[in-house]
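S.K.: just need the structure, nothing else, for what follows:
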Amino acid sequence: MFWFKPQLRSLSAFVFHHAVFLLLIRSCAGLSQVIVPMQPIVVTIGDDIILPCHLEPATDAVAMTCEWSRSDLNPRFVHVWHEREELVINQHPSYKGRTSLSTNKLKLGDISLKLSGVKLSDNGTYKCFIPELRTESTIKLVVGLASSPVINLAGNDRDTGAVVLECESKGWYPEPEVLWLDGEGNLLSAGPTETVRGPDDLYTVSSRVTVEKRHSNSFTCRVQQNNINQTREAHTC
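M.R.: Have a look, this model is predicted:
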């Protein structure tokens, strides 16, 4: 019977360690994770925006520390929630008075950041971090601006009847592209687009095209920026 005791002890130890292992798995599986959208958030300068971030499964985050930050800034903190209140000591100066979290939403595990009066300098990658849970995710904010183009007559050739049309659009971000189309929507061959970036980092673009001007002809200048889903057009009469 003496040979049975060591085997029993080994079995008991195995059962104990197996139970601890399962407990650890269940504990880790129960921890909430920070979830953000995979797609960038696109916003126009001057608008208010919500940077979505939530805990899954939903957990009351009011008593937790919530950090929003950008690694390219110094100090890096955009917004910090600590000990049930906003902590503004180390907040980057450019965000003062423009960020907030909702206490009611924090109770539901929603730690989305509201950013008011978006500036061009807000463009970047943001990290949503919960230190207690050691979980974080990043989300990209793309800030843009668009403006309507203007078409002017830049020159003409009386012998051939051709005219040179110039299209200009000021105040874009990021840099857009310029396209010319005829009355049927076909792309026209135009000269290279001239681009100027101003001291405010906004772009002015201009383009010229030579066309035969007839009474029934109409032309369109289209300025577009696909990253911010913005398109502006001007038409000739």
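S.K.: when you work out contacts or count neighbours from here on, use the C-alpha atoms and nothing else.
M.R.: Fine.
S.K.: report the separation between the residue positioned nearest the centre of the chain and residue 222.
M.R.: When CA atoms, centre = their mean is applied to the chain, the residue found nearest the centroid is residue 141 (2.1 Å). According to CA to CA, to the nearest Å, residue 141 stands 25 Å off from residue 222.
S.K.: one more, so I can put them side by side:
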Amino acid sequence: MELLPLVCLCLLSCSGDGVRVVVEEDSDAVLPCSPSTKEDITAKLFDWKKDGQEVFMYDSGIHYNNGHGSQDLQFKGRVSHFQDQLMNGNASIKIQNVKMADSGNYICIFPRLQPRQTFNIELVVGVKVVVEEDSDAVLPCLINTKEDITLKLFDWKKDGQKEVFMYDAGNHYNNGHGSPDLQFKGRVSHFQDQLMNGNASIKIQNTKMADSGNYICIFPRLQPRQTFNIELVVGASPEPYITTLNETKDWSLLQCKVRGASQEPKVEWQDSSGNILPAEEPQVSERGGRYYVTINTTVTKTGRYRCVVTQKEINHQSRAETFVFISGASPEPYITTPDATKDWSLLQCEVKGASPEPKVEWQDSSGNILPAEEPQVSERGGRYYVTIKTNVTKTGRYRCVVTQEGISHQTSAETFVFINVNSSSVSEKVCEDCSSAVAFVLGAAVLAVVVAAVPFGLRATNCITVSFNQGAAPDPTTTSNDPTKDIPLLQVRVTGDHQDQNGSSNAP
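M.R.: Okay, the predicted model is just below:
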């Protein structure tokens, strides 16, 4: 559903002292009010009401927005006056974010002026519904009280005269109650299950261009009488269709097609920022009152592109979007470890052949940017080659991130670094009566050694001494992304007197 363009249309009513303001839903509405004398009303009282509801009151500087109470909840926090215009006799108000329920008759009263002055303003909050031909259209109508209208009367008309749909306490055009205009016979229905919520909306099936026009939804027996205005526009362009006709590593040829628009559209290509792209001359044809448009453009950067279709006559716009990857975008960076010790590793990241020029940085596993040397950047044939180094002193995962903001592209590579904080050996003596602790500390490695001694007829009578080396520093000439190179070294020595199967004792 689309809304009416903002209109502040002031028309004199038949009585000569009324004003009609027509605005779109969700916009702001200014309701004018000014006494004939144009005198300063800063120290005066004026009061705005709608169908008996309190909208806004001003009394010598005190008003609903600074402590004066009694404002109706429907308008609370949405209505303001023009303080700087009071000296000119301007008591106009602005209602923000208007809804259809705000439609109605407003009065602006100066009760203390002599003679008393009253101004009448009708606010019409209109809705514009735009649909494609042969689709269904829902025309909204919801009374502001949201009361149950199951036993009420509401009537829909088109262009002020054609009968579209009438509902009267359960009787309607689809169950034998009267007959609509032939144009709408058998095509209009209401929402029975929504009547209890005050919803008198209707659906027109299989719309045609002839259905376009101004519709009104009337509650003639309500006090005050309520009328809602809806404009229906049939003939919106369907969503465009995008294809890629041709591409190389440097560019892509995109095509956009619009098929069967019943109002001639304007079609153009845009980038992700909304900038209009150069394109070939559109190819336009017309068959049976419907328009077919084709337009091509060539893009040379990775990014999102959209084809936008605009029909100004009906204030309608539709679009389709596609993503294009140009091989000039940076490939995945390449990480090496030029040097390393037991305390640190020097990491190097290389980016080759990127276009446009990328931003390259090192990050830790949490995404924090790491201090690094100044990047070395070179350019050959419009392609950029970047090298950047960083020194790390902690075990963990590190990544090189390449960002090309101009084409909304980002890529990265990751490596694992093991830093040997303490390379000293740790000796631990495990006694025969501490077998459970041995199993916990040494695990499967120690158990395998003990079990291996059994076939040789040995029985440990004393202790087992184990040396555990935390692991040497990785080879500085290789990358440090393979933690399996730093396998703990277990040394097992069995000491004490042993007896073979014949009972003789042997020194180990």
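S.K.: if we can go back for a sec, part of a strand, is the residue nearest to the centre of the first structure?
M.R.: Yes: remark: residue 141 of the first structure belongs to a strand, assigned using DSSP: H, G, I helix; E, B strand; the rest coil.
S.K.: helices of the first structure, start to end?
M.R.: 4-30, 103-106 (DSSP state H).
S.K.: identify each buried residue in the longest helix seen in the second structure, please.
M.R.: The longest helix of the second structure (DSSP H) is helix 444-453. By 16 or more other CA atoms under 10 Å, the buried positions in helix 444-453 of the second structure come out as residue 446.
S.K.: whereabouts in the first structure does that helix align?
M.R.: The counterpart of helix 444-453 of the second structure in the first structure, using TM-score structural alignment, is absent.
S.K.: which element follows that helix toward the C-terminus?
M.R.: Using DSSP states H and E, the helix or strand that follows helix 444-453 of the second structure towards the C-terminus is strand 463-469.
S.K.: equivalent range in the first structure for that next one?
M.R.: The aligned range for strand 463-469 of the second structure is empty, by TM-score structural alignment.
S.K.: need the next SSE after that strand, C-terminal direction.
M.R.: Counting by DSSP H and E, the next helix or strand C-terminal to strand 463-469 of the second structure is strand 489-494.
S.K.: which is the next helix or strand following that following strand?
M.R.: Once the chain leaves strand 489-494 of the second structure, the next helix or strand it forms, by DSSP H and E, is strand 498-499.
S.K.: in the first structure, which residues correspond to that next one?
M.R.: Mapping strand 498-499 of the second structure onto the first structure (TM-score structural alignment) gives no aligned residues.
S.K.: show me which residues of the lengthiest strand in the second structure are buried.
M.R.: Using DSSP state E, we find that the single longest strand of the second structure is strand 117-131. Applying a neighbour-count criterion of 16+ other CA under 10 Å, one finds 118-131 buried in strand 117-131 of the second structure.
S.K.: and stretch 274-293 of the second structure, by the same measure?
M.R.: Neighbour counts over stretch 274-293 of the second structure (16+ other CA under 10 Å) mark 279, 291-293 as buried.
S.K.: and these as JSON lines, adding distance to residue 465 of the second structure?
M.R.: Conversion of those to JSON lines gives the following (distance: CA to CA, whole Å):
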{"residue": "279", "distance to residue 465 of the second structure": "81"}
{"residue": "291", "distance to residue 465 of the second structure": "91"}
{"residue": "292", "distance to residue 465 of the second structure": "88"}
{"residue": "293", "distance to residue 465 of the second structure": "86"}
